[in-house]
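Novice: Predicted structure and sequence below. I'll ask about it afterward.
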Amino acid sequence: MNFNNILFLDIETVSQYETYNHLPEDWRELWDLKAGLLLRNKEADTPETIYDRAGIYAEFGKIICISCGYIQGTKEDRKLVLKSFCGDDEYRILTDFADMLQKWSGDTDKFLCAHNGKEFDYPYICRRMIINGIAIPEALKITGKKPWEVRHLDTLELWKFGDYKSFTSLKLLAKTLGIPSPKDDIDGSMVNSVYWNEKDIDRIAIYCQKDVITLAQVLLRFHCESFIKQENISIKYVQQQN
């Protein structure tokens, strides 16, 4: 595998509105219907108490950060370069990411890689692009393509080896493979609160970048390759979209 032809990515999402009470009436009714399906046999919760989970659904959430990384060099000289698109303006985040992706994937020998990307990151990005009226880049399209024409890698799927009974988090997988955990500050369940209550987008971007670093290290470990040294990891820049 040519690791230099892979774009590693991770996204962070939050609810479109700060709290359940901020929802417009028509959206509140729609969330209540959605929540009703999620709350079957869970009498202790209500649509309001689980609203902080709205961000994982593209219809009720939005993307506030996309972090990407690509590898340069080979073997012991490998370097990982990171870049993030983040902020409050989802349209600009997606537009700039789409432009970058279109330029990066100029030939057919390029791959995307994410953890649980086929179930979450890739479709979420595509859905939010459609909602925002943005053309989906060729690298993200799967409609009409044969399975071997879709260049989407998923470290969760690779780790399953055909076993579909369970979910393995990136944190658990990293620990299993002897890779330092990316979860040394916040975790996914805290992103909504950090965004709406603390307004700390930089903290979220750093968290997202750590996931991308871990993702790249995991894929290298899958192929019995040495890890990228910490001193060879650089952040090109974080692009705030406000």
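Specialist: Nice, thanks for sending it over.
Novice: For the rest of this, base every contact and every neighbour count on C-alpha atoms.
Specialist: Will do.
Novice: Does anything pack onto the longest strand along the chain? Which helices or strands?
Specialist: In the chain, with assignment by DSSP state E, the single longest strand is strand 61-72. Applying 3 or more CA pairs under 8 Å, 6 or more residues apart in numbering; DSSP states H and E, we find strand 61-72 packed against strand 6-15, strand 79-87, helix 90-104, helix 121-131, helix 201-222.
Novice: nearest to Lys62, of these?
Specialist: strand 6-15 (5.4 Å; CA to CA).
Novice: Report the buried residues of that closest one.
Specialist: 6-15 (16 or more other CA atoms under 10 Å).
Novice: how far off helix 121-131 does the longest strand of the chain point, in degrees?
Specialist: Inter-element angle recorded for strand 61-72 and helix 121-131: 130 degrees (by axes from the mean of the first three to the mean of the last three CA atoms, to 10 degrees).
Novice: pretty sure Lys34 belongs to a strand, no?
Specialist: No: read with DSSP: H, G, I helix; E, B strand; the rest coil, Lys34 is helix and lies in no strand.
Novice: ok, now how distant is it from Tyr122?
Specialist: 22 Å (CA to CA, to the nearest Å).
Novice: Presented hereafter is structure B, for comparison with structure A:
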Amino acid sequence: MCVTKPLVSIIMPCFNASLFITKAIESVIQQTYSNWELIIIDDCSLDRSLEVIGNYDDNRISTYMLSVNSGSPAAPRNLGIKKAKGDYIAFLDADDSWYPEKIELQLNRMLRKQADFSCTSYNLIKEGKVVSCYKPPKSATYDDLLINNSVGCLTAMVRTDFVKKHMFPVCGHEDFALWLKVIKDCGYVLGIQECLANYNVVEGSVSSSKHKLIPYFWHIYRNEENMSIADSLYYCARYFFNVVFFKYR
């Protein structure tokens, strides 16, 4: 009996990514798991991004364009989610890349563990060199995630119905806000210890300095999670303590 493999929808926002999007796309094409669709959302690029994307003749790749630049990855990702036809959704930014076995290993682990939400370990890349490998906890609950966003967006894979139910809010650090909503529905996130992706750290970006995320976390605690001022202060302090003393990511 032939069993149909689940379709994995990969959402890739793109803005002025002509210098590095080839590597990202190639890392998808080279996956050992073949039943995927790659949905690229161009956010009004001013460079040759669309020309580079157009060089690929693969019916699993589709491209959509926003009419106005959104200024954040939330809108392109949400459009990609709306277009997604897969059973699972994964995310890959145009300047990052995956190992060839990423989808196959991650999906098989999720199916075996009956997990609806997972993430993996990933390399942090600076100036083309691996500087460290971040490993998430083997399992994290909502309470765990509140004090340590252990889900790297480029490694996340989520059952589609959970993502379409919530989508990315436009709030700054939108992925963390979405993970909190998803994990309340599915119970936990499975942390796969194998390093399966490469994340490019851009110097000066908010994500390159974890203490800069605290104002975004405050907003998420207060406005997305509707926490009290006291609880929001508590979780911001816990997050800061973890970053400074335990050096999470």
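Specialist: Received the coordinates, thanks. Just so it is clear, the structure is predicted and the values come from calculations on it, not from any experiment.
Novice: TM-score for these two?
Specialist: The TM-score (TM-score structural alignment, normalised by the length of the first structure) is 0.30; 128 aligned residues with a CA RMSD of 5.9 Å.
Novice: quick one on the thing from earlier: now, among the buried residues of strand 6-15 of the first structure, which is nearest to Trp159 of the first structure?
Specialist: Phe8 (16.4 Å).
Novice: so the closest one makes contact with Tyr122?
Specialist: No: with contact taken as CA atoms under 8 Å, Phe8 of the first structure and Tyr122 are classed as non-touching, separated by 11.7 Å.
Novice: could I get the helices and strands packed on strand 61-72 of the first structure as a markdown table with distance to Asp154 of the first structure?
Specialist: Converted to a markdown table, those look like this (distance: least, CA to CA, whole Å):
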| stretch | distance to Asp154 of the first structure |
| --- | --- |
| strand 6-15 | 10 |
| strand 79-87 | 19 |
| helix 90-104 | 18 |
| helix 121-131 | 10 |
| helix 201-222 | 9 |
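Novice: what's the closest of those to Trp159 of the first structure?
Specialist: helix 201-222 (8.4 Å).
Novice: Most tightly packed of the helices and strands packed on strand 61-72 of the first structure?
Specialist: Mean neighbour count, computed with mean count of other CA atoms under 10 Å, is highest for strand 6-15 among these, reaching a mean of 25.
Novice: what angle separates it from strand 61-72?
Specialist: Relative orientation of strand 6-15 of the first structure and strand 61-72, computed by the same axes, to 10 degrees: 160 degrees.
Novice: hmm, back to that, just put the buried residues of strand 6-15 of the first structure in TSV and tack on distance to Ile233 of the first structure.
Specialist: Formatted as TSV, the buried residues of strand 6-15 of the first structure follow (distance: CA to CA, whole Å):
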residue	distance to Ile233 of the first structure
Ile6	16
Leu7	15
Phe8	13
Leu9	15
Asp10	16
Ile11	19
Glu12	21
Thr13	25
Val14	27
Ser15	31
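Novice: now, which of the residues you listed sits nearest Gln102 of the first structure?
Specialist: Nearest to Gln102 of the first structure among the buried residues of strand 6-15 of the first structure is Leu7, at 11.9 Å by CA to CA.
Novice: That closest one contacts Leu112, doesn't it?
Specialist: Yes: the criterion here is CA under 8 Å, and Leu7 of the first structure meets it with Leu112 at 4.9 Å.
Novice: Give the residues shared as contacts by these two.
Specialist: Residues touching both Leu7 of the first structure and Leu112 by CA atoms under 8 Å, 6 or more residues apart in numbering: none at all.
Novice: Show me where the second structure has its helices.
Specialist: Secondary structure of the second structure (DSSP state H): helices located at 21-29, 49-53, 74-83, 102-113, 142-147, 160-166, 174-186, 214-219, 229-241.
Novice: residues contacting Ile235 of the first structure?
Specialist: So Ile235 of the first structure contacts 81-83 (CA under 8 Å, 6+ apart).
Novice: which one of those is nearest Arg127 of the first structure?
Specialist: When the contacts of Ile235 of the first structure are ranked by distance to Arg127 of the first structure (CA to CA), Lys83 comes first, at 22.1 Å.
Novice: The closest one: what's it in contact with?
Specialist: 67-69, 209, 235-239.
Novice: and those as JSON lines, adding distance to Ile201 of the first structure?
Specialist: Shown next, in JSON lines, are the contacts of Lys83 of the first structure (distance: CA to CA, whole Å):
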{"residue": "Ser67", "distance to Ile201 of the first structure": "12"}
{"residue": "Cys68", "distance to Ile201 of the first structure": "16"}
{"residue": "Gly69", "distance to Ile201 of the first structure": "19"}
{"residue": "Gln209", "distance to Ile201 of the first structure": "12"}
{"residue": "Ile235", "distance to Ile201 of the first structure": "16"}
{"residue": "Lys236", "distance to Ile201 of the first structure": "17"}
{"residue": "Tyr237", "distance to Ile201 of the first structure": "14"}
{"residue": "Val238", "distance to Ile201 of the first structure": "10"}
{"residue": "Gln239", "distance to Ile201 of the first structure": "11"}
